Every structure is written in structure tokens, then in C-alpha cells.
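Peer 1: my questions concern the predicted model and sequence given below.
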Amino acid sequence: MANGNLLILIDDISMILDDVAMMTKLAAKKTAGVLGDDLALNAQQVAGVRADRELAVVWAVAKGSFINKLILVPVALIISDVAAWLITPLLMIGGLFLCFEGAEKIVHKFAPQLLPHDLDDDEAHHKRLMANANESVDLVAFEKAKIKGAIRTDFILSAEIVVISLGVMTASTLQTKAISLTAIAILMTIGVYGLVALIVKIDDIGLKLTHSPNQGVQKLGSALLNFTPKLMSFLSIAGTFAMFLVGGGILVHGIDILHHQAKDLALLSGVLGGLTESLYNGMIGLIAGLISLMFYIGVKKLKGKATC
């Protein structure tokens, strides 16, 4: 009898682990856009910090990210258990926000006059360089503002990851949701900030290699130095593109007419159905992002006139 109970327990544990593994895999796929943007954004946040302080800043932001998820995961689980109907609206809001962020990046890049930031990229970069060069500046205090800003941004991105992940698990038990969300939160935080730490040190590694007496090693160092800015550009572009795909996919899945159109186009495309559906999701994401951004700009201008 005892052996039979033990086998049943082992079987139950195995089933739970299988469910957790499947849910984690699906959630990771769904949150790819947020992760790409999270990685690029955090790598850019650390850019400009003095070389000997880069890892300390990454670690500080990573700790803040863990605290963010420590708050978000229990809140998400409570919502899913007490008010499960909120998951879909939250998911749609998260998807629209992804599209909005993607559109904001594009407009700021190609039409910055429509959406001026408080500090443009060149001015921000110059300010960081001046702080690094000035010995009278308390760099730890200077970095605190940067770290706080990065943690605030991480909170938004982490909330999107948790909500999107929870949307994949609507039919799962509370136990499976809890284990899966915890696993996703830990793995994604370690993965993102581990990669950020590696990315911000690539140029330092390359610089060190260029001082090697071996010409082959010197060439490798030069290649790494040339590769770093290209990698940052690629991450930024890929992250923005993925935001439209993922955000648009969430909106399409939540709106019946768009969902049916996407499926019909996929069927008509045959073997290219998956690609067609992804492009459709991306197009919807771009349109939704631009509309929401134009609405935001309009409201901002109206508020500005009202205060005059």
C-alpha cells in the first residue's frame, strides 16, 4: 500500500513538472518581444557607466528586478484566483502597451520633433562622459538615479512578462501557475542580466585583447570592439520588431474578427501560413501602436494648451 502511494505521488510530481516545463516554454515564446526589449534597454541603460562600475550597476538593477518580480508574481496569482476575468483585459492592455512602446521608438528615431524626450541621446551621453571624467562628482550618487530609472522600467517590463505568461496558463491549476511563474521570473532575470553583464564587458574584453603581443589575438580584440556597437543596434531593432509581433499577436488573439482574418490568411498561404500570420500580427501591432501613440501625443498637446 505504501509503495502504491509513493508511486502515485511520484506520478503526480512528474505530471506537475511536465506541465510546468510546457507552460514555461510557451510563456518564454510569448514574452520574446519583451525579453528582447528588456535586454537591449538594460544594456543601453548601463552604457556610459565607468568600466569599473558597470557590473556593480548591473547587479544593483538585477536585485531590483528580483524585488519587482517578488511583488508581481504573488499579485498576479491572487488576481488569477480571485478575479480571473481580469487576465484578458490586462493581457490586451499589456499587448497594446508593447505596440505603443515600439511605435514610440520608431517615431523618436525618425520624427523626434513629434515626441521630444527630456534628454536626447547625444546630450545624455555627453552628461555621462562629463560625470565620469569629473573626479568631484560622486559617481555612486550619479548612478543611483540611473539605477532607479532602470528598475522602474524593469517593473513595467516584468509586469508585461508576468501578465503574458499568466495568459498562457489560464487553464492550469494554481499550483502549476505558481511554480511556472516563479521559474520564469528567476530564469528570465538571471538570463537577461547575465547577458547584459556579458554585453557591457565585451568592449573591455576586446580592448584588453588588443594589447596582446599576439597579432591574432589583437585582431580578435579589434573585431570585438567593432562588434559591440553593431550588437547594440541589432538588439534595439530586433527588440522593437519583436514588440510589434508579440503585442500585435496578443491583440489579434483577443479580437475575434482579427483572429479569424489571421487564420484565414494563414490557410490561404499554405506552407508560408506561419510567416503570413506573424506578419499580419506585426502589421496590426504597428497600426495599433501608431494610433495609440498619436492619441497620446494629441492628449499631451491638449494638456499643454490647457495649462497655457
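Peer 2: The structure has been received and is ready for your questions.

Peer 1: use CA for all of it now, contacts and neighbours both
Peer 2: Will do.

Peer 1: can you name every helix or strand that the host helix or strand of Lys105 contacts?
Peer 2: According to DSSP states H and E, Lys105 maps onto helix 87-110. With contacts taken as 3 or more CA pairs under 8 Å, 6 or more residues apart in numbering; DSSP states H and E, helix 87-110 sits against helix 139-168, helix 215-254, helix 273-307.

Peer 1: included below, for side-by-side comparison, is a second structure:
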Amino acid sequence: MSAGLAALLDDVAALARLAAASVDDVGAAAGRASAKAAGVIVDDAAVTPRYVQGLEARRELAVIKKIAVGSLRNKLLFILPAALLLSQFAPWLLTPILMVGGAYLCFEGAEKIWEKVSGHHPPEAPSTARGADAEAAVVSSAVRTDFILSAEIMVIALNEVADEPFVSRALILAVVALAITALVYGVVGLIVKMDDVGLSLSTRSSDAAAAIGRGLVRAMPVVLATLSVVGVIAMLWVGGHILLVGVDDLGWHALYDAVHHLEEAAHDALPALGGAAGWLVNTAASAVIGLLVGAGVVAAVHLVQRVRGGRH
């Protein structure tokens, strides 16, 4: 009897260890997949704060919460099932879809640069939004933009774990969706409320706290402007890298090989920097590719708009 119980306990312990290992594997794979999507995550975190500019301070966190819920709904209810079905039945479509999304990111980044250079800035509706209807419009616009970025994040993550079993892929992508949504909108919440924290600290009796508060208030416009620039660079870098890897996966190796040779040359020329030199070269090359592709798409879109306007 005791031997049978001991054997049963051994089996239970073995199953527990197996389950723990599986959880660890899912967590590790989710971490790797999230790291691959880091550029888009930065872009997402950089883009979102502008949607709450001009809203009443007491409504900022409520609006961010609504956008976060919409983002999670995008990922779990729409993107994750579609990505899993594609990976199971038409995996060959993932690379072209990813490249279309990459081209869109390039377009977005190049369009923002064109707006800055040309001085043609579209009106920022969120900065003047007031009332429940306007707030709902802001949330809806942010969730639509998030859908594109979330799709990129999820497909990049899926591409990293494509060899895992179906159930493991589903669990990993669900973990990625939850973790990235919490990370992005947690950071966004901190960013948009940092000026309020600074104002609160600036009224404290402590000289040190008041100085920190005034520093935060002065720093926030710089932080937001820097985030805007980082977001544009991230769009070009991520979009260009997606296209660079995509054309190689589709069998056109010349461009990827050229960038790889540049990476090796940089690594050999600057051995003290190790892999960082190669990474910087790859990132710069990806950003240039993204800018060139994006500029071409921007020119095509503006040409079509001008022709359509002429017809009218």
C-alpha cells in the first residue's frame, strides 16, 4: 500500500515538474517573442499619448483604460485567432502579410517626416476634444491605430514561435498580448500623469521635492517630443527590417546579404563594441530601407490624391 502511494506521489511530482517546465517554456518563449516586437512596442507607446492631449486631466487615465481594453480585445478576439488559423493552415501567408504591415509602418514614418518638412500638419482633433462624444471618437481612433500596431506585434511574435505546437502557440500569444498591453498602457499612463505628479510635488514644503516637481513639469514637453521622434524612427526601423527579412524569406537574398556583409565589416572594424556595431549597422540600414520604401508609398499616395482631386 505504502509503495503504491509513494509511486503515486512520484507520478504527481513528475507531472508537477512537467507542468512547471511547460509554464517556464511558455514564459521564456513569450519573452523571446515580445523582445522581437520591441520596436513596434516602442512605437505603440510613443504614439498613444497624443490621443489624450487636450482632455481633462481627470479623464486621461479613464481614456487610456478604454484604449487598453480595446487593444486587448483587438489582440485576443480578432488578431490571435486569425494569426493562429493562418499559421496552422496557410503559414506561407504570414511573411507577405507581415511585409504589408511593414510597408504601412514605413509609410506612416515617412508621412510624419514629410509633414514636418513640408509644414503641412493635419489638425490634431484629440487636442481639442471635449465631451462624451468627442471622447468616444478619440478612443475609437486610438483603437483603430492600435489594431495595426497590435497585428504587427502579434505576427512578429507568432513568427518567432511558429515551430511550437498549436496549443503552445496560442498560450504564448495570449501571454504576449496580456504582457505587452499591460506594459505599453502602464507606461503611457505614467507618461501622461507625470506632469500632474510634478505639479503636486512642486507645491510640497520640502525644497528637494518641490525642485523635483518643477523639473518633471519642465521635462515632460521634452519627453513627449522625444517620444514622437523615437516613434517615427521606430516605424522606419521596424518596417524596414520586416521588409529586409521578408524579401530574404521569399528568396531574394541580395539585399539581406549586402546588409549582412556591412554588419560583418562593422564588427571587424570595431571589435571593441562586439555585436553592438553590427546591430547599429543593421538598424541604420533597416531605417534607410524603411525611409526609401515609405517615401515611395507617400509619393504614390499623394499622386493618387492629387489625380482624384483633379478629377473632382
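Peer 2: Received the coordinates, thanks. Only a predicted model underlies this, so the values are computations on that prediction, with no experimental measurement involved.

Peer 1: ok so, going back, rebuild the helices and strands packed on helix 87-110 of structure 1 as CSV, extending it with mean neighbour count and distance to Ala133 of structure 1.
Peer 2: Converted to CSV, these look like this (neighbours: other CA atoms under 10 Å; distance: least, CA to CA, whole Å):
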stretch, mean neighbour count, distance to Ala133 of structure 1
helix 139-168, 19, 10
helix 215-254, 20, 21
helix 273-307, 17, 37
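
Peer 1: hang on, the earlier thing: the helix holding Lys105 of structure 1 vs structure 2 - mean distance after superposition?
Peer 2: In the superposition against structure 2, helix 87-110 of structure 1 averages 1.1 Å from its aligned positions (mean CA distance after the TM-score superposition for structure 1).

Peer 1: and for stretch 285-305 of structure 1?
Peer 2: Averaged over the aligned pairs, stretch 285-305 of structure 1 sits 1.5 Å from structure 2 after superposition, using mean CA distance after the TM-score superposition for structure 1.

Peer 1: equivalent range in structure 2 for that stretch?
Peer 2: Counting by TM-score structural alignment, stretch 285-305 of structure 1 lines up with residues 290-310 of structure 2.

Peer 1: on that earlier part again, mind checking the helices and strands packed on helix 87-110 of structure 1 for the one nearest to Lys177 of structure 1?
Peer 2: Shortest distance between Lys177 of structure 1 and these, using CA to CA, is found for helix 139-168: 7.3 Å.

Peer 1: the following helix or strand past that closest one aligns to what range in structure 2?
Peer 2: Scanning forward in sequence from helix 139-168 of structure 1 by DSSP H and E, the next helix or strand is helix 174-210. Mapped onto structure 2 using TM-score structural alignment, helix 174-210 of structure 1 spans residues 166-202.

Peer 1: now for Gly102 of structure 1: what does it line up with in structure 2?
Peer 2: Under the alignment (TM-score structural alignment), Gly102 of structure 1 pairs with Gly109 of structure 2.

Peer 1: who touches the equivalent of Leu98 of structure 2 over in structure 1 in this structure?
Peer 2: Using TM-score structural alignment as the criterion, Leu98 of structure 2 maps onto Leu91 of structure 1. Each residue near Leu91 of structure 1 by CA atoms under 8 Å, 6 or more residues apart in numbering is listed here: Glu160, Val163, Ile164, Gly167, Ile250.

Peer 1: and in structure 2, which of these remain?
Peer 2: With both residues aligned by TM-score structural alignment, their matches' CA atoms under 8 Å, the contacts of these that structure 2 also has are Glu160, Val163, Ile164, Ile250.

Peer 1: how near is the second one to Ile202 of structure 1?
Peer 2: Meaning Val163 of structure 1. Look at Val163 of structure 1 and Ile202 of structure 1: by CA to CA, to the nearest Å, they are 33 Å apart.

Peer 1: brilliant, that's me finished.
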